[in-house]
Structure formats: C-alpha cells, structure tokens
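**Q** heads up, no residue letters with this:
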C-alpha cells in the first residue's frame, strides 16, 4: 500500500472519532454530506456509514469531471475507510453538558483529519470535492471554500437539531476550517533570508558550506547612496536559520538581514501551495 493510502486511512480514523465521539453524542451537526448524514441519523436513525457512502459516491461523479483522476480515486479510498470506521462503536465514550467543548475539539479533529487526507492527495468527497474545484479554478483556500458550502447545510439543520446546536455546529465548522487552512499552509513552509553585507564573498562561501545548497546573488543598487552591491538570497528551514544567524553575525556584525516566511515546492507540486 502506498504512503498516501496509509495516510488517508489515518485521517479517516481521526475523522470518524470526531463524528462518533464528539459530534453525534452531543447532537452537533456538520456541513456538506457529513452534515446530511448526521441529520439523517438524528431524524431517521439511518447509520451515518451508509449515507456517507451513498451520497459521496454520487458526488464522485462530479469529481471525475473536474478533478484529477488520482485525486478522485484517493477520495473514494477515503470515503470507503470513513464509512468503515463510522460503523465502529465510540472509542472515548465522552459526554459533557458543556457542549462548546465537543464543538471545539470535534472541529479541531475534523480539521486535522481533513488536512491529513488532503496531504495524502485525497478528499472526504462531499463539500471537499466542491472546495477542491473552487480551489483549483479560483484559488480560494480549501478550508474557506469548505466552510462556505458547509454552512449551506448547517444553517437549515436548525429545523432538526435546534438553534443552540446549530450555532455550535457553526462554531465547529469555523474551527475545522481554521485548523485545516493552518495545517495545509505548513506544506512547503520555509524561510527566505536576504542578506546585505560588505563581506559578500566570505559570507556566501561560509553559508554555502553550512547549508550545502544553492545560494542566489542578486545585483542591487541603493537609491540613497547610489552604491551597487549583491544581495544574498537563500531559502532554508527554521533549523537552518538558527544555524546561519550566528555565522552572519560573526562574519559581519553590521550585516542587514531580512527573514520572511515563504512556501516553496518544486514545479510538479505547485498546485499544493493553493
């Protein structure tokens, strides 16, 4: 089994825990197809495993039209395992009258689970397929697009679960969207270090030795003094930044250094930055 396949199974397991142990025991809804499965359970006592499998299977047909085939197959794999794990009994048997707690922690687990599945090249189908389509063609973040579609199901659920639980559902959806966006934003996270120094040659040689990677020199000219000198530009990890900052200070204590957060991948994976 591929690494992506195993990753999706882990995400599916966490997703099922969020539903079985936090949302359903406290009558908190969800958005998209998952929201429909919980409503079906609350109103008609239909197992979420069945409605999740059937409704998401139909949405897969939409995915085949707009998404890469590999993403659709991995999504089918995710839906299969989510349905299997939803058939399991609750593992934590957690219940509290402070319903804001399961709303928040359910949202955190949902966001983490979807992030893991997304990183495994899949989706949980439902609104995530629609979110992936919006992300691909309009650049909206996955978590934000999902929240938009999920609210279309969550708000009408007030007729089944009541106003308080509907509001808790919105809290859970907002938390999961924030967690998902932050989880995915860590993909390709790096630091961009720009250095302006009088000791460019020595600085570049030492940084190249420490980092053992390419370093870019950019020809620059200061407007005020009309002085030309190269800027050193390098992409590195947080750990590497901690290693090179003392070196920069030791070579040129007067060096001007700018460190920015960036995200970078090779061209074949550039779509993952969206």
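**A** That came through, no problem. Nothing here was measured: the structure is a model prediction, and the numbers come from that model. Residues are numbered from 1 along each chain as shown.

**Q** Only C-alpha atoms from now on, for both contacts and neighbour counts.
**A** Fine.

**Q** Tell me if I'm right that residue 155 and residue 168 touch.
**A** No: Residue 155 is beyond contact range of residue 168, at 10.7 Å (criterion: C-alpha atoms under 8 Å).

**Q** Among those two, which residue is more densely surrounded?
**A** More crowded of residue 155 and residue 168, by other C-alpha atoms under 10 Å: residue 168, with 23 against 17.

**Q** what's the helix or strand for that one?
**A** helix 158-185 (DSSP states H and E).

**Q** elements contacting that helix?
**A** helix 32-44, helix 100-119, helix 142-154 (3 or more C-alpha pairs under 8 Å, 6 or more residues apart in numbering; DSSP states H and E).

**Q** Give me the next element, helix or strand, following the longest one.
**A** Moving toward the C-terminus from helix 100-119, the next helix or strand (DSSP H and E) is helix 127-138.

**Q** can you list contacts of that next one?
**A** By C-alpha atoms under 8 Å, 6 or more residues apart in numbering, the surrounding residues in contact with helix 127-138 are 31-33, 59-60, 63, 66-67, 123, 140-143, 145-146, 149-150, 271, 274.

**Q** do you know how far the residue nearest in space to the middle of the chain is from residue 219?
**A** By C-alpha atoms, centre = their mean, the chain has its centre lying nearest to residue 184, at 2.8 Å. According to C-alpha to C-alpha, to the nearest Å, residue 184 and residue 219 sit 34 Å apart.

**Q** What of residue 179?
**A** 40 Å.

**Q** Likewise for residue 64?
**A** Relative to residue 219, and taking C-alpha to C-alpha, residue 64 is found at 48 Å.

**Q** Give me the more crowded residue out of these two.
**A** residue 64 (15 against 10).

**Q** Which parts of the stretch 151-274 of the chain are helices?
**A** 158-185, 200-211, 238-251 (DSSP state H, counting those that start in this stretch).

**Q** Comparing those, which comes out most buried?
**A** helix 158-185 (a mean of 20; mean count of other C-alpha atoms under 10 Å).

**Q** so that one versus helix 32-44, what angle?
**A** With axes from the mean of the first three to the mean of the last three C-alpha atoms, to 10 degrees defining the directions, helix 158-185 sits at 150 degrees from helix 32-44.

**Q** For residue 125, see how far away the nearest residue to residue 183 once chain neighbours are set aside is.
**A** Excluding the flanking residues, the one nearest residue 183 by C-alpha to C-alpha, 6 or more residues apart in numbering is residue 115, at 5.9 Å. Separation of residue 115 from residue 125 (C-alpha to C-alpha): 13 Å.

**Q** another one to put next to it:
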C-alpha cells in the first residue's frame, strides 16, 4: 500500500510539472509571442534572442538555462535541479509544437491579460512541485545567501533589464505590455502556490484566555492552543492563545476577542500553507 501511494504521488508530481510546462507554452505561443510581448526571466531573454538571431526559442530555453541548472544542482539540491531540468525540457518541446499554431488573439491587451494568467498558472504548478522555469530565480537564491540582497530584489533587477530590453527589440509599447503581463503572471503564481483560501495565524494575549478560547471553539469551530509565557517587563506569567483561521473569519474572531476583553493584544500574520494538524473546521452542536 505504501509503495502504491509513493507511485501515485510520483506520477502525480510529474504529470503536474508537465501540465505546467504545457500551459506556459500555450501562454507564450498562443498569446504573448505572436503579439511581440515577452515574459520575464530566462524565458523573456530567450524570446529576445530568438527574435534577433536565426536560432529558435526552444534552443535558447535549453542553452541559457544550462548554467543555471548546474548552479541549482550544486547550491540548492539534486531534486530541485531535476524538476527544473524536466520542466524546461518539456517547455522547449511544447513551445516547438505550438509555434506554428495560429494565435488565440491579435488584440495586444487581451493577449497580455490571458497570456499572463495562463503562464502564471503554469509556473505556479511547477513551483508547487519543487521546480522552476526561471534560471534567474536560482541565481537570486544563491545571491541572497552571498550578497545579502533579497530574492525578490535580485529577480526584479534582472527583469527590469530584460523587460527594458524588449523596448529596443519590439518597441516601447510592447515593453509596457510585457511589464503588465509579467505582473499578472507574478500575482497568479502567488495564488496558485499559496491558494485562494488564505489562512491567518492569530496570537492573543488576554487576562481572560479561557473565555476567549471557549468562544473561538464553539462560535468559530476552530481549535485553540494555550501557550504559557512570561512578560519581560512585568515578569508576570501570561497565557497566550494561538489559532489558525481563514481570512474571512478574521473579523469574526476579532469581535469575539474584543467582546470578552477590550484590552486584549491580538497579532495576526499571513500563513502561506497549512499542513496536518486539525485545521479543518469542527462541527459544534
């Protein structure tokens, strides 16, 4: 049974990676590239080079990513490098397949919006399964450790240069469309990776922890964990409450807390993912 589970999990991972590469190829060849709009990162660089040289986009996707794949293997790990290599290879194949198919639209605005959405979904699926399509992200992860700049800052630097270069090749209006497409894809990636059902972690410090915990349990159906600590200034023992709720439950939770203790301290943070435990809502009768 355990072997069957591993086989299903393994098959599902590579199917989703293949689906992600397939969607990115559709976004590029049926929306962006026919309208001279590019994506960011290595894909955008490959599109520019394929436009100004005789070599095809598929070849550049492999060639430019090779050094980044080596860096990823050496600095990040074997699993990540293999997932990225497979995703890039599949993208190169799918791009070649879709290259001669007629564009979905010749309207630049529609191509920008829908191309960005489809690419964002595809890249998000690949990232969720431990891979990447963008060699600049690998460089950014390494640069973050060695240069002190954040991953986001390094990726943004590369993409400003790449998207700016599109202005000299395709025209400045297309460069602006490219920037919009990149932004849309970036936001959609976040949604796919983190999910629409965003969760929030809540830390509550109150003099009435038991009453608040009971109200959260029975009125929201969410579990609560008691954490025991001590105030650094007063040296008094404090009982903290910790729970996870969805974003639509935050307002209700705050009203419950203030109803029982108007002086309570509440800290709310975004949670990227929730695994295991008993996060599923309980039915309280």
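**A** Arrived safely, thanks for sending. The shown structure was predicted, so the numbers you read here are calculated from the model rather than taken from an experiment.

**Q** Need the TM-score from the superposition.
**A** Once the chains are overlaid, their TM-score stands at 0.74 when taken by TM-score structural alignment, normalised by the length of structure 1; 261 aligned residues with a C-alpha RMSD of 3.9 Å.

**Q** okay, now the residue nearest to residue 183 of structure 1: neighbour count?
**A** Residue 115 of structure 1 has 27 neighbouring residues, counting by other C-alpha under 10 Å.

**Q** Skip the chain neighbours and tell me the closest residue to the corresponding residue of structure 1 for residue 117 of structure 2.
**A** By TM-score structural alignment, residue 117 of structure 2 lines up with residue 108 in structure 1. Take residue 108 of structure 1 and drop its neighbours on the chain: the residue closest to it by C-alpha to C-alpha, 6+ apart is residue 176, 5.4 Å away.

**Q** so who does that neighbour touch?
**A** Here residue 176 of structure 1 is in contact with 106-112, 143 (C-alpha under 8 Å, 6+ apart).

**Q** With residue 121 of structure 2 instead?
**A** Residue 121 of structure 2 neighbours (C-alpha under 8 Å, 6+ apart): 20, 23-24, 185, 188-189, 192.

**Q** measure it to residue 190 of structure 2 for me?
**A** Taking C-alpha to C-alpha, one finds residue 121 of structure 2 at 9 Å from residue 190 of structure 2.

**Q** follow-up on the earlier one: ok, now which ones touch the residue nearest to residue 183 of structure 1?
**A** Residue 115 of structure 1 touches 11, 180, 183-184, counting by C-alpha under 8 Å, 6+ apart.

**Q** coming back round to it: can I get the contacts of residue 121 of structure 2 in a markdown table with distance to residue 90 of structure 2?
**A** Shown next, in a markdown table, are the contacts of residue 121 of structure 2 (distance: C-alpha to C-alpha, whole Å):
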| residue | distance to residue 90 of structure 2 |
| --- | --- |
| 20 | 9 |
| 23 | 11 |
| 24 | 10 |
| 185 | 19 |
| 188 | 21 |
| 189 | 19 |
| 192 | 20 |
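
**Q** Stretch 49-60 of structure 1: which residues count as buried?
**A** Across stretch 49-60 of structure 1, burial judged by 16 or more other C-alpha atoms under 10 Å covers 49, 51-53, 55-57, 59-60.

**Q** ok, back up a step: let me have the helices of the stretch 151-274 of structure 1 in a markdown table, extended by distance to residue 133 of structure 1.
**A** Output for the helices of the stretch 151-274 of structure 1, formatted as a markdown table (distance: least, C-alpha to C-alpha, whole Å):
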| stretch | distance to residue 133 of structure 1 |
| --- | --- |
| helix 158-185 | 16 |
| helix 200-211 | 38 |
| helix 238-251 | 33 |
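
**Q** And these: which comes nearest residue 5 of structure 1?
**A** Residue 5 of structure 1 lies closest to helix 158-185 among those, at 18.0 Å (C-alpha to C-alpha).

**Q** Give me the mean deviation of the closest one from structure 2.
**A** With the two structures superposed, helix 158-185 of structure 1 lies on average 3.2 Å from its match in structure 2, counting by mean C-alpha distance after the TM-score superposition for structure 1.

**Q** angle of that helix against helix 100-119?
**A** Using the same axes, to 10 degrees: helix 158-185 of structure 1 against helix 100-119 is 50 degrees.

**Q** who's in contact with the aligned partner of residue 81 of structure 1 in structure 2?
**A** Using TM-score structural alignment, the equivalent of residue 81 of structure 1 in structure 2 is residue 90. Listed by C-alpha under 8 Å, 6+ apart, the contact partners of residue 90 of structure 2 are 18, 21-22.

**Q** could those go into TSV alongside distance to residue 169 of structure 2?
**A** Shown next, in TSV, are these (distance: C-alpha to C-alpha, whole Å):
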residue	distance to residue 169 of structure 2
18	31
21	26
22	26
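
**Q** Including secondary structure and neighbour count, could those residues go into CSV?
**A** Shown next, in CSV, are the contacts of residue 90 of structure 2 (DSSP: H, G, I helix; E, B strand; the rest coil; neighbours: other C-alpha atoms under 10 Å):
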residue, secondary structure, neighbour count
18, helix, 22
21, helix, 30
22, helix, 23
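
**Q** Quick check: of these, which lies closest to residue 109 of structure 2?
**A** residue 22 (22.3 Å).

**Q** Alignment lookup: that closest one to structure 1.
**A** Using TM-score structural alignment, residue 22 of structure 2 pairs with residue 13 in structure 1.

**Q** Look up how far residue 36 of structure 1 lies from that match.
**A** 19 Å.

**Q** Could you pull up the residues touching the spatially closest residue to residue 99 of structure 2 that is not a sequence neighbour?
**A** Closest residue in space to residue 99 of structure 2, ignoring its immediate chain neighbours: residue 29 at 5.8 Å, by C-alpha to C-alpha, 6+ apart. By C-alpha under 8 Å, 6+ apart, the contact set of residue 29 of structure 2 is 95, 98-99, 101, 103.

**Q** I'd like to know how far residue 29 of structure 2 sits from residue 35 of structure 2.
**A** 9 Å.
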